[in-house]
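Engineer: Below is the sequence, then the predicted model.
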Amino acid sequence: MKKESVLIALLCSAQSLLAQQPEDTAHTQLKQIVVSAPRIETAMMRIDLKKIPVNTAQDLLRKVPGLFIAQHAGGGKAEQIFLRGFDCDHGTDVNISADGIPVNIVSHAHGQGYSDLHFLIPETIEGIDFGKGAYYADKGDFNTAGYVNFSTFDHLNNSMIKLEGGAFNTMRLAGMFNLLADKSAAKRNAYIATEYNYTNGPFDVQQQFSRFNIFGKYNQWLNDKDYLSFQLSTFTSGWNASGQIPERAVEQGLISRWGSIDPTEGGNTSRTNAALTFIHHSNAQEYWKSFFFYSRYKFNLYSDFTFFLKDPVNGDEIQQKDDRSIYGFEQQYIRDFTMGNSRLTWQSGVGLRLDDIYDLELNHVYRRDSLLNREAWGSGRETNLHAYTGLTWHIGNWRINPAVRIDQFIFNYQDKLKPASGEPGVTAARVSPKLNFAYASGDVAQWYLKTGMGFHSNDMRVVIAQKGKDILPFSAGADLGVVLKPTPNLLIQPALWYLYLQQEFVYVGDDAVVEPAGKTRRMGVDVSVRYQPLKWLYLDADVNYANAREIGAPKGENYIPLAPVLTSTGGIGVNLPMGFSANLRYRYMKDRPANEDNSLVAKGYFVNDLLLAYTHHQFQFTVQAQNVFNTNWNEAQFETETRLQHESQSVTDLCFTPGTPFYLKAGISVRF
């Protein structure tokens, strides 16, 4: 086995140790992608990142083909995620990580798998690794619809300061500063990045959304075989929210489209992450990777979804609190073998994650200040032990990848509203086999069949309430697709897929109740196209269709609420000589069912954004126009039973959060 092949694997696992900062997009061409490469999605994403600018943490998620997001709580709450016919809420069915640190929060105060990516500074992101389905042995909890991992730069070529401002009193200041770098050999690097955001948003109740981030990273080759990396980040955020408003309140003129029923919604949150990576390269055929992480997390959210339905005097505002520490470790081993005209890569790993939850609360409150009643209050520990092993066999034009993963969970929950004895601990295990095939037809096509099982854990309060039943509902699915490159500058990737999800019970954090969700099946088609007819012109489009149904329910009453049916994203990018560039982006979501019988429909939308930039030496000037055509669109929509203060009885209709109207933002950055 050549040393270069092992080094490639080493660099991928170390988050691209020698990656360069994307400064010159002219040298990034679609023709560089090799169809037979094992991780062609990641290679395609590198091209996208360099051709299509990213400016916010939300933009990072939108980079993943087929993944949609919606914001419905003032900008500071985690985004609602849609992928492959799933309304993943805030992350229940998509595994999200950053530099290997898990982002999903288990047994969260608001929702299982809650994933807040606002601690990421967009300019620090070097690559996005993603995969759809549950076909990857090193991905565990929440990997049903897919996974996403963001990786940050290991070193900077330049320091940078950026200042932006725009409508709605929007301002942003960001900076990245090279502290230590050996550019000749990249032996030792260190940098720090920081960001401050503020906006009032378009709403009648000013968001007063503020967020401060700071991130630092140090890495060093200790010698020819040993590599060490350490990173530390922290962020804090606070905001007001206009909430989700009933359509009837706007139609009756009670509030404007940008108004609110309860003006005291909002919240604050913070997260501090630390991670240490050590890699030992034993020889040209094998290496070990040790990864340790720690997160300190706090969350406090005030919401009002039903207004005066439950309490006609004080209203229905709730407070959700989460306070915890997360500890984790993973040991990974990779070894390459050569056997005649074939080669074999063996990858294995073991690890654990421990969530030490100090406080989980759901309270009925009045205008944030007065505690009216505790609906749920507890603490606990949730431990996830895992092990996996897999082989990748390269023989001729074939690549065969069998693998298996085992996860063991230990749940301990102390209900502070019940006697001090609490509930006994509960354990559960899940075995997830995988089997993938790929066949390369020269430089023109790579066919693949991916199969596997995944799972997502349920909230510890579900586990206790159900007395150990349906703790780790599994998924089973398959992808059949091909990566086509008929010409060097055209890439087409169609795929057919199927996904089954087992019976499960869901903990509704807003009501502290357990609801059955039933068995479901989803099937669909994904198509991705990338075309670069000229060096300065880049076109991309992703089209995703999903048919999602509940199994066992009568036909016509088996729709899955808010499951996306047809979505598409894409655009056109131009990089002209003399430093000028332009990117016109679109995102489309078709109408979709808002309830089980499709009697209420969540309205679709088509929205466009435009980014113009001019670069001169070390300076760059940008102008962004979001929602260029000022489309009236609803970003988040829910079927909800509500009651307004003047109403004698409740009404079930659509509640929504309006999408961003047209607004301009301009910026200037300087590299030095």
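Structural biologist: Received, thanks. Since this is a predicted model, take the numbers as computed values, not measurements.
Engineer: From here on, just use CA atoms for contacts and neighbour counts.
Structural biologist: Fine.
Engineer: can you pull out the strands in the stretch 301-450 of the chain?
Structural biologist: 318-339, 342-366, 370-395, 398-415, 426-441, 445-455 (DSSP state E, counting those that start in this stretch).
Engineer: buried sites along the last one?
Structural biologist: What that stands for is strand 445-455. 445-455 (16 or more other CA atoms under 10 Å).
Engineer: Which residues belonging to the helix or strand just after it are considered buried?
Structural biologist: Per DSSP states H and E, the first helix or strand lying C-terminal to strand 445-455 is helix 460-465. Using 16+ other CA under 10 Å as the burial criterion, the residues of helix 460-465 that qualify are 460-464.
Engineer: Closest one of those to T124?
Structural biologist: Within these, proximity to T124 (CA to CA) peaks at M460, which comes in at 34.6 Å.
Engineer: looking at it, the closest one is touching S107, isn't it?
Structural biologist: Yes. Between M460 and S107 there is a contact under CA atoms under 8 Å: 5.8 Å.
Engineer: Nearest residue to the residue nearest in space to the middle of the chain in space, ignoring adjacent ones along the chain?
Structural biologist: Centroid check for the chain by CA atoms, centre = their mean gives I96 as the closest residue, at 4.9 Å. Leaving out its chain neighbours, the residue that sits closest to I96 by CA to CA, 6 or more residues apart in numbering is V148, at 4.9 Å.
Engineer: let's bring in a second one:
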Amino acid sequence: MKNSASFKLLSFVTPFMLVNAAFADDPAIQRILVEGSRTSQMGIADTASQGVVSARELEQRTVYRPGEILEAAPGLIVSQHSGEGKANQFFLRGLNLDHGTDLASYVNDMPVNQRSHAHGQGWTDLNFLIPELVGRLEYSKGPYSARSGDFSSAGTASISYINRLPDNRLVLSGGQNGYRRVLLAASSVLGDGNVLYALESMRNDGPFTRGDNYRKYNVVLRYSEGYAANGWNMTAMVYGANWKATDQIPKRAVDQGMLGRFDAINASDGGAANRQSLSGSWRQTSSGSVSKFNAYLIRGKLDLFSDFTYFMRDPLNGDQFAQPDQRVTSGFAASHTWHSHNSIGLESDWTLGVTGQNDNISNGLYQSKARQQTAIIRRDRIVETSAAAYVENATRWTDTFRTVAGLRADRYRFDVRSDSAANSGRVMTGIASPSCNLIFGPWAQTELYVNAGHGFHSNDARGTVAKIDPVNGDSLKPVPGLVRSKGVEIGLRTEMFSQMQTTVSLYRLDFDSELVYAGDAGTTEPGRPSRRYGIEFSNYLKLNKWLSIDLDAAYARARARDHDPLAGDYVEGAVEGVGQLALSVDQLGPWSGALRLRYFGPRPLSTDNRIRSHSGVTLNGRLAYQLHPAARIELEGFNLTNRAVSAIDYYYASQLPGEPRPVYDVHFHPQESRSFRISLIASW
């Protein structure tokens, strides 16, 4: 039999080598990647819902905010319900992921999700991203890999920065609604390696009556030697931002003419955030093994002021609350993969890995008025520590059948020191997560996949020890520290037809406890067990050298598993369908551009499905012209048809001034109105 397992190992490593070599010193490989089609995953991917998006494909996308880069993963929706500096809202596989729960995100091997966050578990703030530096986006869905841990049940997205730019560049951008951006990014040879640096400054008001006044800056400094397969890098990043926020508003106020779609109720909502990080990664590859190690140190700070219920709890001062969060996160990950021969002549790749993470957190919940603290609801110091070990085996049994099986074990320690002794304590817990993948093929450039696995998400550490509700003094029952998920999937991937790549997947995903959004607290809390069935379709067609078409569609059915005929079994906020259709033109003479139609399907907003959100369709586009080999001009347009749709909807009780009692209503944040941005990109 052929040396198939070695081929599996090398086919996994080769794309990493090519991508980074393209940004090093080989102009021939640069030209291949620029003109090539979507990266093929045939014989590499273990599921139909796994993929890689190249820097060139990402460059063709029109993104209103950096986090929307993740929408390159089929079926993923990225939205916003507040000011621009706040973490995005995410939707995937029938889940309202809130600010990132159950979607594990990484940048340069650093976890972005923040555990036991003041506002939402798994808080994922991607505003520090600089799109021009992104070299690739890798995504996978479902709990089918032992390499994936906390927050990865719905999916995992990993972003890698490049080591060296093909060209230095200066970007000057301006647009409607006070949008301004300046970016300087450059790289050069230094010693035996490359140094990359970038400086970014941006402001944006948005279409709101009282502008967001969003201001941010980014600094990146990166040094690397070698390539991704054999080399190392160190990266320092600094990000800071402040903003005002137009939070979601009640539909009744707009219907009655009290507010316009882009008005706010509390003019002092908003926040400030900063982030500093230092990370490093090392990788060594030989003909029979791959070793990798990375470590990181992250300091983050957020001051967030929100008001979602207005005058329901405090008719005099209003319901604004403050959620400060400060943390230092440190961690590492190490893995070693080697090729082996077993006693019956089969060859396999074995991977052993270990990870560790520690979060030292100080956060709280305060009542406030115009950003001034009026009362302390709770104040906590949290130390959350985790460690994990995993083993994974990849074996090709025949030319048309291979397996990938793994087992992961995680151990967590939650240590909470609250201002209330009743809500202080220490808990230790663990979980084991097996996974198994069967891959059949290829036959006629087609593979079939059968996947199954267990995953989990961690709950807020404060909930694991809480005994008294700090708001009303009621008794509480502590929640489990780790919540299990179980997933199964059947998929197909085919490249049977020239220049076309198609994937289809059918899946089921169960959670032992659903995290649900609480409008009056502005956070998430554990809920009922749930089950989702879904189907996803993704198709990429490159018609010729300069024209390509993307078509993605997904449908999901989400229900609670503990049937309750009185309350209903629908899962609030569970998106039922999403899709996108894109036409991309690349290198048609001096012209390039894209049009992207996005469909964001309806969601049940109440468990009895009586209250539902509407679907939303938006059209974005970009047009670029190469003025000179060293200069390009780009025009981006957002919501080109100016559709008055919601970016997000919630259903809960609030009380406006003059209302005698709370009213249950739909609260929405509008999709930004039509706007344009123009950029001049100079390179040298």
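Structural biologist: Received the coordinates, thanks. Source: prediction; values computed, not measured.
Engineer: Would you give the TM-score for this superposition?
Structural biologist: Comparison of the two superposed chains (TM-score structural alignment, normalised by the length of the first structure) gives a TM-score of 0.93, and 662 aligned residues with a CA RMSD of 2.6 Å.
Engineer: Redo the buried residues of helix 460-465 of the first structure as TSV? Include distance to S159 of the first structure.
Structural biologist: Listed next are the buried residues of helix 460-465 of the first structure as TSV, based on distance: CA to CA, whole Å:
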residue	distance to S159 of the first structure
M460	45
R461	47
V462	48
V463	49
I464	51
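Engineer: ok so, going back, which of the strands of the stretch 301-450 of the first structure is buried the deepest?
Structural biologist: strand 445-455 (a mean of 23; mean count of other CA atoms under 10 Å).
Engineer: quick check: angle from that strand to strand 426-441?
Structural biologist: Here the directions of strand 445-455 of the first structure and strand 426-441 differ by 170 degrees (axes from the mean of the first three to the mean of the last three CA atoms, to 10 degrees).
Engineer: still on that earlier bit, now distance to D479 of the first structure too, for the strands of the stretch 301-450 of the first structure, in JSON lines please.
Structural biologist: Output for these, formatted as JSON lines (distance: least, CA to CA, whole Å):
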{"stretch": "strand 318-339", "distance to D479 of the first structure": "26"}
{"stretch": "strand 342-366", "distance to D479 of the first structure": "22"}
{"stretch": "strand 370-395", "distance to D479 of the first structure": "18"}
{"stretch": "strand 398-415", "distance to D479 of the first structure": "14"}
{"stretch": "strand 426-441", "distance to D479 of the first structure": "9"}
{"stretch": "strand 445-455", "distance to D479 of the first structure": "5"}
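Engineer: Between those, which one is closest to V513 of the first structure.
Structural biologist: When the strands of the stretch 301-450 of the first structure are compared (using CA to CA), the closest one is strand 370-395, at 9.6 Å.
Engineer: If you count contacts, what does the closest one end up packed against?
Structural biologist: Applying 3 or more CA pairs under 8 Å, 6 or more residues apart in numbering; DSSP states H and E, one finds that strand 370-395 of the first structure contacts strand 342-366, strand 398-415.
Engineer: Distance to G378 of the first structure added to those strands, as CSV?
Structural biologist: Below are these laid out as CSV (distance: least, CA to CA, whole Å):
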stretch, distance to G378 of the first structure
strand 342-366, 5
strand 398-415, 4
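Engineer: Ok, which of those strands comes nearest D336 of the first structure?
Structural biologist: Of all these, strand 342-366 comes closest under CA to CA, at 4.5 Å.
Engineer: how far away is the alignment partner in the second structure of W377 of the first structure from D314 of the second structure?
Structural biologist: Counting by TM-score structural alignment, W377 of the first structure lines up with R379 in the second structure. Separation of R379 of the second structure from D314 of the second structure (CA to CA, to the nearest Å) stands at 20 Å.
Engineer: What of R327 of the second structure?
Structural biologist: Applying CA to CA to R327 of the second structure and D314 of the second structure gives a distance of 30 Å.
Engineer: Check A264 of the second structure too.
Structural biologist: Where D314 of the second structure is concerned, A264 of the second structure sits at a distance of 18 Å (CA to CA).
Engineer: Among the two, which residue is more densely surrounded?
Structural biologist: Neighbour count, other CA atoms under 10 Å: between A264 of the second structure and D314, A264 has more, with 19 against 13.
Engineer: contacting residues around that one?
Structural biologist: Residues in contact with A264 of the second structure (CA atoms under 8 Å, 6 or more residues apart in numbering) are 209-210, 246-247, 249.
Engineer: and if you look at N412 of the first structure?
Structural biologist: 380-382, 423-426, 460.
Engineer: Equivalent analysis for F676 of the second structure, please.
Structural biologist: 175-176, 635-638.
Engineer: Tell me which two of the residues you listed sit farthest apart.
Structural biologist: Of all pairs in these, the most separated under CA to CA is Q176 and L635 at 11.9 Å.
Engineer: Quickly list what's touching both of these two.
Structural biologist: Here Q176 of the second structure and L635 have 676-677 as joint contacts, going by CA under 8 Å, 6+ apart.
Engineer: how about Y135 of the first structure, what's its partner in the second structure?
Structural biologist: Matched across to the second structure, Y135 of the first structure falls on Y144, judged by TM-score structural alignment.
Engineer: Tell me how far the residue lying closest to its match once chain neighbours are set aside lies from R559 of the second structure.
Structural biologist: Nearest non-adjacent residue to Y144 of the second structure, counting by CA to CA, 6+ apart: G453, 4.7 Å away. Using CA to CA, one gets 20 Å for the distance from G453 of the second structure to R559 of the second structure.
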